[in-house]
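Chemist: Okay, sequence plus prediction incoming.
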Amino acid sequence: MSSETGTSTQAPGSVDRSVLERVRSELRGNPLTLAGALIVTGLAAVAIVGPVLTPYDPTTQELANRLQSPSLAHPLGTDQLGRDVMTRLVYGARISLGIAIAVTAIRVVIGTTVGLVAGYAGGWVDEALMRLVDVQLAFPGLVLALVVAGILGPSLRNVMLALAVVGWATYARVVRGSVLSVKEREYVHAAKLVGTPPRRIARRHLLPNVINPVIVLATLNLGTVVLATAGLSFIGLGAQPPTPEWGTMLAGGRNYLRSAWWLVNAPGVAIVLTVLGFNLLGDGLRDLLDPRQQSRLEEV
């Protein structure tokens, strides 16, 4: 059949020159994806440059200024210890996004490695690794993270380790499913016949062709990790005072809901916007990177 049927002749793992154009088209045609991208970009900018712009220290207490309502000097008011809420919110963005990126990166590395090995090796290796994945998935992720964090002790580092340990199995299952399909293609068999080492086959032929669902899953997981980190910190297993983390800010302000509403509203809105931004962006990336979705769009 001719190339007009839509069959791609592009070499495996090569860069598609139309990717940027498809991204622009997705952003122009889907306002929700654009909104998600803007939210995530804005949060990243705040996390990077925000602490440089604020004149206050996030942990310095000024009891004379405690529980001041929002004003020009303190746009989001002050907390029960006189600390500027906006400053703590900005520093909290750096902490929350940093932990989300670190946890997601660990999940991706572990899960992708396990999925590649299981899918390519097959046999008893695949069976053993998938049973390990099944055991991990049998427990609710947040509950298991709660147990791990409780055993290790309350700290941000332990929360990060707990969330990373319990979240990699989904990546492993997704990657394994993609590898089982990709490894049966002609170019993979050809690479085996010429004696290409398995590690090189995995790096050059398998990984580039299974990375799209990993990117989508990682984007969606970033918001989930931010929410889980805040939740564990809220109950006292994560960041400890005076660390300016969104979950601890919620915990500290819950006793002032009527007299100082901004103490809870500010970090609460920040968490909602962060999760919403990553979810909208992840949905847009799924539509953009899913080949089946692209085929359906081309047929319309």
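Modeler: It's in. All figures in this text were calculated on a predicted structure; none of them were measured in a lab. Numbers count the residues shown, from 1 in each chain.

Chemist: all contacts plus neighbour counts: C-alpha atoms, from now on.
Modeler: OK.

Chemist: List the residues that contact Ser250.
Modeler: Quick fix: residue 250 reads Leu, not Ser. Shown in contact with Leu250 (Cα atoms under 8 Å, 6 or more residues apart in numbering): 234, 263-264, 267-268.

Chemist: try 10 Å this time
Modeler: By Cα atoms under 10 Å, 6 or more residues apart in numbering, the residues touching Leu250 are 230-231, 233-235, 263-268.

Chemist: got these as TSV, with neighbour count and distance to Pro244 columns?
Modeler: Listed next are the contacts of Leu250 as TSV, based on neighbours: other Cα atoms under 10 Å; distance: Cα to Cα, whole Å:
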residue	neighbour count	distance to Pro244
Ala230	26	11
Gly231	20	14
Ser233	25	11
Phe234	21	12
Ile235	15	15
Leu263	27	12
Val264	21	13
Asn265	17	15
Ala266	18	13
Pro267	26	10
Gly268	17	14
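
Chemist: Tell me the one of those nearest Ala145?
Modeler: Using Cα to Cα, Gly231 comes nearest to Ala145 of these, at 10.9 Å.

Chemist: Which helix or which strand is home to that closest one?
Modeler: Using DSSP states H and E, Gly231 maps to helix 207-234.

Chemist: how far does that helix sit from the chain's center?
Modeler: Here helix 207-234 shows a centroid-to-chain-centroid distance of 3 Å under the convention Cα atoms, centre = their mean, to the nearest Å.

Chemist: Please compare the first structure with the one that follows:
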Amino acid sequence: MAHIDTMPDEPGFLRRMGRMLLADKFALVAVIFLTVVIVLALIGPAWLNDLAQKQNLRGRNAPPFEWERGWVWALGSDALGRPLLARIIVATQNTMAVAAGAVVFSAMIGTTLGLFAGYAGKRTGQVIMRLADVIMSFPSLLLAVIVLYILGPSILNLVIVLAITRIPVYLRTTRAEVLEIRERMFVQAAQVMGASPRRIMFRHILPVVLPTLMTIATLDFAFVMLAESSLSFLGIGIQPPEITWGLMISQGRQYLTTAWWLSFWPGLAIILTTLSLTLVSGWMRIALDPVQRWRLEMRGRKNG
């Protein structure tokens, strides 16, 4: 992947990114969908939490598209008569919080370690890379299962475990980028000018690595969300009365033959969100690459 020596800071940068986003209709739809998901994650619990928790045994496993009962019943109800649409909206916050927390912490720790591993001395780099090898020697899902079984399932423990398993992704990527960038002229010029290693790493090298890390983080968000859903499906993720999309799928699996909608709708929410994140990640990879972004810019000019 090609690199840029500085982060774009010209006034027209956001306008250019907007034009490139408009040039990619799939990425545009994905961004709109993810914006809606983020808004629902912020306001969902305060808006529909009471309705999502209210039981109505007379309406248990009600089928979807019964519009006469109200829009919150459009997707049907679960085994306790609670509206699925309201529960999916409320569950958005926990699902997004776990994924975002794990990605942010793993990116911060992995990027910092990667900067030191790539720019510091050989011995320091070897020690840090052996740490990454130890983490990667355990299958991430198996490690999460073991730790959560010992510590107990909770949102905090889930974030910590998933963050730890994703640290090597950012560490190895950052180190590989730094090993190439540190030989560039602007880094050597900063060394001649007497800049400290810390300043060179965080002021000069990090901005060049950020576009690549942002692309990886967007794709990694989808992976972490799927991992959280898998753990909740296995029963060692977030526990009731808290809800996530993965937990809703787990709760509905015993009714798959009689009430398929209990697992189908939260599963569809996961599929659409991960698909949107994948599309946005692909768009970012092109938009932030000076060698390839001309394709989106040309398409944007034609549409304009």
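Modeler: Good, I have the coordinates. Computed from a predicted model, the values in this text were never measured in an experiment.

Chemist: same for the helix holding Gly231 of the first structure, what does it pack against?
Modeler: helix 85-121, helix 141-152, helix 156-166, helix 169-182, helix 246-253, helix 262-289 (3 or more Cα pairs under 10 Å, 6 or more residues apart in numbering; DSSP states H and E).

Chemist: Spatially nearest residue to the residue nearest the centre of the first structure (excluding sequence neighbours)?
Modeler: For the first structure, the residue nearest the mean C-alpha position is Leu222 (1.7 Å; Cα atoms, centre = their mean). Leaving aside its sequence neighbours, Leu222 of the first structure sits nearest to Ala100 (Cα to Cα, 6 or more residues apart in numbering; 5.3 Å).

Chemist: The alignment partner in the second structure of the one you found and Gly300 of the second structure: what is the separation?
Modeler: If you follow Ala100 of the first structure across to the second structure using TM-score structural alignment, you land on Ala99. For Ala99 of the second structure, the distance to Gly300 of the second structure equals 32 Å [Cα to Cα, to the nearest Å].

Chemist: who touches the match of Ala100 of the first structure in this structure?
Modeler: Contacts of Ala99 of the second structure (Cα under 10 Å, 6+ apart): 158-159, 162-163, 220-228.

Chemist: Tell me the one among the contacts of Leu250 of the first structure nearest to Leu67 of the first structure.
Modeler: Leu263 (8.7 Å).

Chemist: The closest one is in contact with Gly82, isn't it?
Modeler: No - Leu263 of the first structure lies out of contact with Gly82 (Cα atoms under 10 Å); the separation is 11.4 Å.

Chemist: anything in contact with each of the two?
Modeler: Residues touching both Leu263 of the first structure and Gly82 (Cα under 10 Å, 6+ apart): Leu67.

Chemist: Which residues belonging to the helix holding Gly231 of the first structure are considered buried?
Modeler: Of all the residues in helix 207-234 of the first structure, those buried under the rule 16 or more other Cα atoms under 10 Å are 207, 209-234.

Chemist: what's the answer for stretch 171-189 of the first structure, then?
Modeler: Quick answer for stretch 171-189 of the first structure (16+ other Cα under 10 Å): 171-180, 182-183, 188.

Chemist: residue contacts, the alignment partner in the second structure of Leu289 of the first structure?
Modeler: Counting by TM-score structural alignment, Leu289 of the first structure lines up with Leu288 in the second structure. By Cα under 10 Å, 6+ apart, Leu288 of the second structure lies in contact with 2-4, 7-8, 17, 210-212, 214-215.

Chemist: What remains of those residues once you look at the first structure?
Modeler: Retained contacts for these in the first structure, judged by both residues aligned by TM-score structural alignment, their matches' Cα atoms under 10 Å, are 17, 210-212, 214-215.

Chemist: could you dump those residues to TSV with distance to Val192 of the second structure?
Modeler: Below are those laid out as TSV (distance: Cα to Cα, whole Å):
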residue	distance to Val192 of the second structure
Met17	35
Leu210	24
Pro211	26
Thr212	27
Met214	30
Thr215	32
